[in-house]
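Undergrad: Here's my sequence, what's the structure:
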Amino acid sequence: MTTTEVSSDLVVTGREDGVLTMTINRPAQRNAISHDVAVQLAAALDRLDADPSLAVGVLTGAGGTFSAGMDLKGFATGQTPMLPGRGFGGLTQAIVRKPLIAAVEGWALGGGFEMVLSCDVIVAAENANFGFPEVKRGLIAGEGGVFRLPKRIPYHVAVTALLTGEPITAVDGKALGLVSVLTAADGALTAAQDLARRIALNAPLALALTKEVLRQTQTLDDAEAFKCQAPGIHTLSTSEDAHEGAVAFAEKRAPVWHGR
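TA: So this is what the prediction gives:
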């Protein structure tokens, strides 16, 4: 069963396979992020985390573009796509417990690229481009771009992109490790949804803890990281899902997860 919710600027589609697809739907504006988009996307992400029937989110843009960044016309009238505690687009500073995949066609620029970097996995078409042109406008990529990009690709490559404002192609992004899956043009969403379904087969508690440990340990040494993850691993190992995983393996059947 598929359910689709269409608001003014965001199309949200939930499917029985546990995948929630969120499509920024402002193609005439190159999917520039307005305040309304940020509010609607924040609500969709909250739905993803709260609904036990949903396992993975996919974020994409309509009309062959992911997002050109901030809606400058809205900004000129006093509107901002920044939400308190959640950042640009309701995403860049948010904590999303469930896996989130970016499906990128065309351009992901400025805040749009920062939203991509806020996702866990990037699937991109070979015609996609990522960039931070902020320095050309007297600004910097202040919603995570400056410090997240050097963690995803080699430092000097990232710094060159940040200082020149020049884009990184998806083909180069795949070679650099930024892009997990590279597809033909118009294939990013299908590939992202296929990957999402594969992830959704796994235990929800284990997926959430994997994200939490990743988020909390990136700046820790090994000893600190082991200490940090220990409570969560203990809780997970005594969960019903962990027991179900072992029993299903022994019985040679697919596990039935309950998220507890």
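
Undergrad: Could you use CA atoms for every contact and neighbour count after this?
TA: Fine.

Undergrad: and stretch 135-154, how far apart are its ends?
TA: 20 Å (Cα to Cα, to the nearest Å).

Undergrad: Likewise for stretch 15-22?
TA: 12 Å.

Undergrad: Check which residues of it are buried.
TA: Asp17, Gly18, Val19, Leu20, Thr21, Met22 (16 or more other Cα atoms under 10 Å).

Undergrad: now do stretch 110-125
TA: 110-119, 121-125.

Undergrad: again, but for stretch 50-64
TA: Quick answer for stretch 50-64 (16+ other Cα under 10 Å): Ser53, Leu54, Ala55, Val56, Gly57, Val58, Leu59, Thr60, Gly61, Ala62, Gly63, Gly64.

Undergrad: surely the last one meets Glu105?
TA: I take that to be Gly64. Yes. Gly64 lies in contact with Glu105 (Cα atoms under 8 Å); the separation is 5.3 Å.

Undergrad: hey, what's in contact with both of the two?
TA: Overlap of the contact sets of Gly64 and Glu105 (by Cα atoms under 8 Å, 6 or more residues apart in numbering) consists of Asp186.

Undergrad: mind listing the strands in the stretch 1-150 of the chain by residue range?
TA: 2-6, 10-15, 19-24, 56-61, 82-83, 87-88, 100-104, 107-109, 121-125, 129-131 (DSSP state E, counting those that start in this stretch).

Undergrad: Please provide the structure for the following sequence as well, for comparison with the first:
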Amino acid sequence: MSEPTVLKEFRDATAIFTLNRPKALNALNDQLMREMAAALQEADRDDAIRAVVIAGSERAFCAGADITGLDGVAVNDVLDPNGFGRGMFDILGGYRKPLIAAVRGLAFGGGCELALACDIVVAGDNARFGVPEVALGLLPGGGGTQRLIHAMGKQKAMKMLLTGDPITAQEAYAAGLASELVADAECMERALAIATRIARNGPLAVQLAKDSARAALEMGLTQGLAMERRNFMLLFGTADKQEGVSAFLEKRKPSFTGK
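TA: Model (predicted):
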């Protein structure tokens, strides 16, 4: 059997998925994307998992698509729900639980898009982000042209998209692509600390807060506010809401069950 391209680790309420193609700088091939999709779905079904951290190696979070696999991609893949990368990126785009990217080294092409698909990006100070697809006569196909604009604004995103030139971790943090900037050696520790902090909150509240925030990117203001209001009211019918309020009034830590 071939070595797994995604390593899975579980710490308390956090799943850690580490890309494991070090010789290829964690480039995305069909096997890695299938394994990542399966790992994400497994964690989504597990009520004990309340946050997911996605990581790479010190040299590369992910250097992008494996160029050797692009020759097999055809135009009709656009209609294939299992076409190149579509399954993994579709799952990421609609994922219920918080996704945290711990980015060290290169995050190029599909690797940058993988980070962009996460909710929180912790960048090591030597990380570099780029979408160099135009140099290959291509464009980002995993959400890069859309999510980069939302993350950084039109002007900075267009410079990256049209030149293909990468930016430093410091530039990514200043532009809003990265949530936090830390020393490389602290990147995983900080990502896990954020996941642990999230896991202490009501899981249904976290999921519906993420759902509401996603509406801000996908809907107009009126529709987004309606979604927020709906999710706000839904939480009033949960046991977790009652537990959270009771714990606050009783000055104790809440014990959420996700119900």
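
Undergrad: returning to what we had before: indicate which one of the strands of the stretch 1-150 of structure 1 is closest to Glu244 of structure 1.
TA: With Cα to Cα as the criterion, Glu244 of structure 1 lies closest to strand 56-61 of the strands of the stretch 1-150 of structure 1, at 20.5 Å.

Undergrad: Could you tell me where the closest one falls in structure 2?
TA: Aligned by TM-score structural alignment, strand 56-61 of structure 1 falls on residues 51-56 of structure 2.

Undergrad: which stretch among the strands of the stretch 1-150 of structure 1 comes nearest Ser237 of structure 1?
TA: strand 56-61 (22.1 Å).

Undergrad: what's the average distance of the closest one to structure 2?
TA: Here the mean offset of strand 56-61 of structure 1 against structure 2 after fitting is 0.4 Å, by mean Cα distance after the TM-score superposition for structure 1.

Undergrad: Just want the angle from that strand to strand 10-15.
TA: For strand 56-61 of structure 1 against strand 10-15, the angle by axes from the mean of the first three to the mean of the last three Cα atoms, to 10 degrees is 150 degrees.

Undergrad: Strand 56-61 of structure 1 packs against which elements?
TA: Applying 3 or more Cα pairs under 8 Å, 6 or more residues apart in numbering; DSSP states H and E, one finds that strand 56-61 of structure 1 contacts strand 19-24, helix 35-50, strand 100-104, helix 188-200.

Undergrad: Turn the strands of the stretch 1-150 of structure 1 into JSON lines, including distance to Ala32 of structure 1.
TA: JSON lines is the format used below for the strands of the stretch 1-150 of structure 1 (distance: least, Cα to Cα, whole Å):
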{"stretch": "strand 2-6", "distance to Ala32 of structure 1": "17"}
{"stretch": "strand 10-15", "distance to Ala32 of structure 1": "12"}
{"stretch": "strand 19-24", "distance to Ala32 of structure 1": "9"}
{"stretch": "strand 56-61", "distance to Ala32 of structure 1": "10"}
{"stretch": "strand 82-83", "distance to Ala32 of structure 1": "13"}
{"stretch": "strand 87-88", "distance to Ala32 of structure 1": "11"}
{"stretch": "strand 100-104", "distance to Ala32 of structure 1": "14"}
{"stretch": "strand 107-109", "distance to Ala32 of structure 1": "9"}
{"stretch": "strand 121-125", "distance to Ala32 of structure 1": "18"}
{"stretch": "strand 129-131", "distance to Ala32 of structure 1": "14"}
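
Undergrad: Gly144 of structure 1 contacts Phe88, correct?
TA: No. Look at Gly144 of structure 1 against Phe88 with Cα under 8 Å: they stay out of range, at 9.5 Å.
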